[in-house]
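Student: just to be clear, the model below is a prediction. Sequence and coordinates:
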Amino acid sequence: MSDITVTKVKQVGVLPTDKELGFGTIFTDHMFVMDYTTGKGWHSPRIVPYAECANYPAMIVFHYGQAIFEGMKAFRTEDNRICVFRPYEYLNRFNRSAEKLCIPKMDVEQIHDALFQLLALEKNWVPGQLGTSLYIRPFVVADEPHLGVKVADSFKLYIILSPVGAYYKTGFNPVSIKVEDKYVRAIKGGLGEAKTPANYAMSLAAQQDAYAEGFGQVLWLDAVHRKYIEEVGTMNILFKINGEIITPELNGSILGGITRKTVLELSRSWGLKTTERQISIDEVYDAYAKGQLDEVFGSGTAAVISPVGELSWKGQRIVINHNQTGPYAQKLFDYITGVQSGKIADQFGWMEEVR
């Protein structure tokens, strides 16, 4: 995208120390912005200083929720290169979410080029310690000021960057999960497979209840039968049962995670039987009772791999692998983060260098 205008900050910021990095609270000097207008298309791409946005109170996104977002990561490798993990996978999913929310399709190549120009400008903001990264947040909002339910005629696309540490304060340790039996997250034909704010707003009440009961996450069941496993609030879920990797199939109400896809590709390449299918919570508990539930773990961009140490469903608690990180979850975590950090050769072509 050669026509991007660039306005630089007058005073460049400083990357905090690794110990000061949390998740999603620190932002880099610049951001990318582009507009859409009906009849004109996407236009006016620009890189500008990160700042507050001037918005009309009547913007459609505030009232009717027409918005989407993505979450990606860039890493500083051991040999000091800056690389992005599977950027096209994320940007293509961004467009799939756009389609669900009636947001105009974006040219993936153009957004890719804009992102990499922004990253080249912000290279000094990429931390280098293992477990840290530069989190990339593209998002689109309907910015037309209009009170009335309709597809907006104007949108804004932003890309902001945030240097981050570990997603979970407890680090790479097993999380306890409550299997939700009161609330539902999504249903086929709805927005469950899109990365849109409404899905995350829907999860808050259940998540707060789980926190109050001492759990770290919520596992959602299907909205119709209330027994088939879907996903965790911030990640997809996978089970290792009797040596087989099983994860719920993508059915229209589950977000197709890029890390989930990575885990499945890796597992198949390592020769494990890997299955995407409907799986019920009863089946998981039955496998546990038979001593066949080897491991449970989540996968997501933020946490990469998150081992699950405990599940609680209708008051029945089961402890998985003695509440210890399982060997397979550890192997996956070590491999994926090894590729991201440059310690392990990128034989799958997942990493793209910023030049």
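Tutor: Arrived safely.
Student: only C-alpha atoms for contact and neighbour calcs from this point on.
Tutor: Will do.
Student: quick one, helices of the stretch 1-150 of the chain?
Tutor: Using DSSP state H, counting those that start in this stretch, the helices found in the stretch 1-150 of the chain span residues 60-64, 87-100, 108-121.
Student: so which of the ones you listed is nearest residue 178?
Tutor: helix 87-100 (27.7 Å; Cα to Cα).
Student: show me where the stretch 251-355 of the chain has its helices.
Tutor: Under DSSP H, counting those that start in this stretch, the stretch 251-355 of the chain gives helices at 258-269, 281-289, 327-341.
Student: the second one packs against which elements?
Tutor: Contacting helix 281-289 under the criterion 3 or more Cα pairs under 8 Å, 6 or more residues apart in numbering; DSSP states H and E is no other helix or strand.
Student: can you tell me what sits against that helix?
Tutor: 227, 228, 229, 241, 293, 318 (Cα atoms under 8 Å, 6 or more residues apart in numbering).
Student: now do 6 Å
Tutor: 227, 293 (Cα atoms under 6 Å, 6 or more residues apart in numbering).
Student: would you mark the buried spots in that helix?
Tutor: 281, 284, 285, 287, 288 (16 or more other Cα atoms under 10 Å).
Student: check the protein for me, the residue farthest from its geometric middle.
Tutor: The C-alpha centroid of the chain is most remote from residue 290, which lies 33.5 Å away (Cα atoms, centre = their mean).
Student: ok, now which ones touch it?
Tutor: Contacts of residue 290 (Cα under 6 Å, 6+ apart): none.
Student: now it: how far from residue 284?
Tutor: 10 Å (Cα to Cα, to the nearest Å).
Student: ok so residue 182 is a helix residue?
Tutor: No - with DSSP: H, G, I helix; E, B strand; the rest coil as the criterion, residue 182 is coil rather than part of a helix.
Student: what is the burial count for it?
Tutor: By other Cα atoms under 10 Å, the residues close to residue 182 number 9.
Student: how about residue 271?
Tutor: With other Cα under 10 Å as criterion, residue 271 counts 8.
Student: now swap in the one 3 residues further on and tell me
Tutor: Residue 274 is flanked by 19 other residues according to other Cα under 10 Å.
Student: residue 276 now?
Tutor: Quick note: residue 276 (other Cα under 10 Å) scores 13 neighbours.
Student: same question for residue 225.
Tutor: 8.
Student: and for the one 10 residues further on?
Tutor: Per other Cα under 10 Å, the neighbour tally for residue 235 reads 24.
Student: export the helices of the stretch 251-355 of the chain to a markdown table and tack on distance to residue 46?
Tutor: Converted to a markdown table, the helices of the stretch 251-355 of the chain look like this (distance: least, Cα to Cα, whole Å):
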| stretch | distance to residue 46 |
| --- | --- |
| helix 258-269 | 28 |
| helix 281-289 | 48 |
| helix 327-341 | 29 |
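Student: use this one as the comparison:
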Amino acid sequence: MMTEQINVQLAATQREKPDQTNLGFGRIFTDHMFMMDYTEGKGWHDPRIVPYQPITLAPSAMIFHYGQTVFEGMKAYLTEDKRVFLFRPEKNMERLNRSNNRLCIPQIDGEFAIEALKKLIEVDQEWIPTAEGTSLYIRPFIIATEPFLGVAPAKNYTFMIIMSPVGLYYKEGIAPVKILVENDFARTVKGGTGEAKTAGNYASSLKAQEIASEKEYSQVLWLDGVEKKYIEEVGSMNVFFKIDGEVVTPALNGSILHGVTRDSVIQLLKHWNIPVSERRLSMEEVAEAHRDGKLEEAFGTGTAAVISPIGEFFWEEEKMVLNNGKTGELSKKLYDTITGIQYGTIEDPFNWVIEVPIASSK
């Protein structure tokens, strides 16, 4: 499939652009969206860019009943010299297809999807915010659209990309957050859908998050669903701990998401010759390191927040304050480096960013 096949239908009128000082996250959407359909026997077809609008589905569409859906989270960044960058988009498309495989959804052509995304960004380039710390959040997703009440992979799907100008994910910016260790609920288990980016994983996390919020904690730290002993993720992010000079993150085990930011952090740490390991890590080991004064930092990683420093854990009536509740030196360095690469203010030694060619400058 060639990008020349993408039909572009421009919106008759353009909506007023939002106040960049009050964007929030994920509530405002651009004028256009990308769509492409899948029909069994025909494959993916009819790629198009259309005005952002409601979609019509039958009440019996399988997405509503059996949850066959996957999604990704990406961003486009405007540099000081008005170029537009994407950060490792090929990794997002690789993960989307990994999620597709787990949910029995047909594979997409990742290269074509990136080219379609570039075209969509070009069409809606005026929506890329210019204020410091802002970006254009990108949400590719696939839903099962076949009208059928039967538990089986659907025969029809729609792939869509919508975009949203966003500010910082956390209003406080890169500031330490308080984390409640979750002992009752499980995010997922090995053999489940934990390594897929699918809606059900997030729906099942809401009750624990609700309880954490009531106790004035920002997020929950998920332990494994079998022994309730080993650390997996923090909220919807991967998690890292700096213990006695070594950075440790839970190994990918079938229930942990293959984070693009996670992989970027690991590569940066190796580039800086900072010891880093991917292994099984128990909450008791973390607590013991804290008691011994060896737990130096902890932080979450993800597209939305990039680096989210952790200032406090609460586990089994034990409160663990890290680095006097302040952002750690390594967390700050990682945040500054990754965002510097994304916005083009520092060198990109890994060739992570891809420039989006746009027809005219903003």
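Tutor: Received the coordinates, thanks. Source: prediction; values computed, not measured.
Student: circling back: now render the helices of the stretch 1-150 of structure 1 as a markdown table, adding distance to residue 215 of structure 1 and mean neighbour count.
Tutor: Output for the helices of the stretch 1-150 of structure 1, formatted as a markdown table (distance: least, Cα to Cα, whole Å; neighbours: other Cα atoms under 10 Å):
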| stretch | distance to residue 215 of structure 1 | mean neighbour count |
| --- | --- | --- |
| helix 60-64 | 31 | 18 |
| helix 87-100 | 29 | 19 |
| helix 108-121 | 37 | 18 |
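Student: how about the ones you listed, which one is nearest residue 35 of structure 1?
Tutor: Comparing these by Cα to Cα, helix 108-121 comes nearest, at 12.4 Å.
Student: and the equivalent of residue 300 of structure 1 over in structure 2, how far from residue 328 of structure 2?
Tutor: By TM-score structural alignment, residue 300 of structure 1 lines up with residue 302 in structure 2. Distance, residue 302 of structure 2 to residue 328 of structure 2, using Cα to Cα: 17 Å.
Student: mind checking which of the two has more residues around it?
Tutor: Neighbour tally, residue 302 of structure 2 and residue 328, criterion other Cα under 10 Å: the higher count belongs to residue 328, 21 against 18.
Student: show me what the host helix or strand of residue 179 of structure 2 is packed up against.
Tutor: Using DSSP states H and E, the element containing residue 179 of structure 2 is strand 177-182. When contacts are defined as 3 or more Cα pairs under 6 Å, 6 or more residues apart in numbering; DSSP states H and E, strand 177-182 of structure 2 packs onto strand 219-223, strand 306-315.
Student: which one of the ones you listed lies nearest to residue 14 of structure 2?
Tutor: strand 306-315 (30.8 Å).
Student: the inter-axis angle of that closest one versus helix 283-291?
Tutor: 90 degrees (axes from the mean of the first three to the mean of the last three Cα atoms, to 10 degrees).
Student: strand 306-315 of structure 2 to helix 260-271, inter-axis angle?
Tutor: 100 degrees.
Student: re the thing from before, whereabouts in structure 1 does the strand holding residue 179 of structure 2 align?
Tutor: By TM-score structural alignment, strand 177-182 of structure 2 lines up with residues 175-180 in structure 1.
Student: hmm, who's touching the matching stretch?
Tutor: 215, 216, 217, 218, 219, 220, 308, 309, 310, 311, 312, 313.
Student: swap in 7 Å and give it another go.
Tutor: 210, 215-221, 307-313 (Cα atoms under 7 Å, 6 or more residues apart in numbering).
Student: my guess is residue 306 of structure 1 contacts residue 299. True?
Tutor: Yes - under the criterion of Cα atoms under 7 Å, residue 306 of structure 1 makes contact with residue 299 at 6.2 Å.
Student: what's the neighbour count on residue 340 of structure 2?
Tutor: So residue 340 of structure 2, with other Cα under 10 Å, has 15 neighbours.
Student: revised request: answer the last question for residue 128 of structure 2.
Tutor: Using other Cα under 10 Å: residue 128 of structure 2 sits among 23 other residues.
Student: ok, now residue 37 of structure 2?
Tutor: 19.
Student: aligned partner of it in structure 1?
Tutor: Using TM-score structural alignment, residue 37 of structure 2 pairs with residue 35 in structure 1.
Student: check residue 90 of structure 2 too.
Tutor: Match for residue 90 of structure 2 (TM-score structural alignment): residue 88.
Student: contacting residues for residue 4 of structure 2?
Tutor: Per Cα under 7 Å, 6+ apart, neighbours of residue 4 of structure 2: none.
Student: what lines up against it once you look at structure 1?
Tutor: In structure 1, residue 4 of structure 2 lands on residue 2 (TM-score structural alignment).
Student: can you tell me what sits against stretch 339-354 of structure 2?
Tutor: Under Cα under 7 Å, 6+ apart, the answer for stretch 339-354 of structure 2 is 77, 78, 79, 85, 86, 87, 88.
Student: give the aligned range of that stretch in structure 1.
Tutor: Under TM-score structural alignment, stretch 339-354 of structure 2 corresponds to residues 337-352 of structure 1.
Student: quick check: end-to-end length of the matching stretch?
Tutor: 15 Å.
Student: same deal with stretch 147-158 of structure 2?
Tutor: 13 Å.
Student: again, but for stretch 63-72 of structure 1
Tutor: 27 Å.
Student: can you state the residues of structure 2 onto which that stretch aligns?
Tutor: Going by TM-score structural alignment: stretch 63-72 of structure 1 matches residues 65-74.
Student: one more: stretch 260-280 of structure 1?
Tutor: With TM-score structural alignment as the criterion, stretch 260-280 of structure 1 aligns to 262-282.
Student: related to what we said a few turns ago, excluding sequence neighbours, find me the nearest residue to the match of residue 37 of structure 2.
Tutor: Nearest residue to residue 35 of structure 1 in three dimensions, chain neighbours excluded: residue 156, at 4.6 Å (Cα to Cα, 6 or more residues apart in numbering).
Student: contacting residues around the one you found?
Tutor: 33, 34, 35, 36, 140, 141, 142, 143.
Student: give the contact list for the fourth one.
Tutor: Applying Cα under 7 Å, 6+ apart to residue 36 of structure 1 gives the contacts 42, 43, 154, 155, 156.
Student: try it again at 8 Å.
Tutor: Neighbours of residue 36 of structure 1 in contact, by Cα under 8 Å, 6+ apart: 42, 43, 153, 154, 155, 156.
Student: also the fifth one?
Tutor: The neighbours of residue 140 of structure 1, taking Cα under 8 Å, 6+ apart as the test, are 67, 68, 69, 155, 156, 157, 158.
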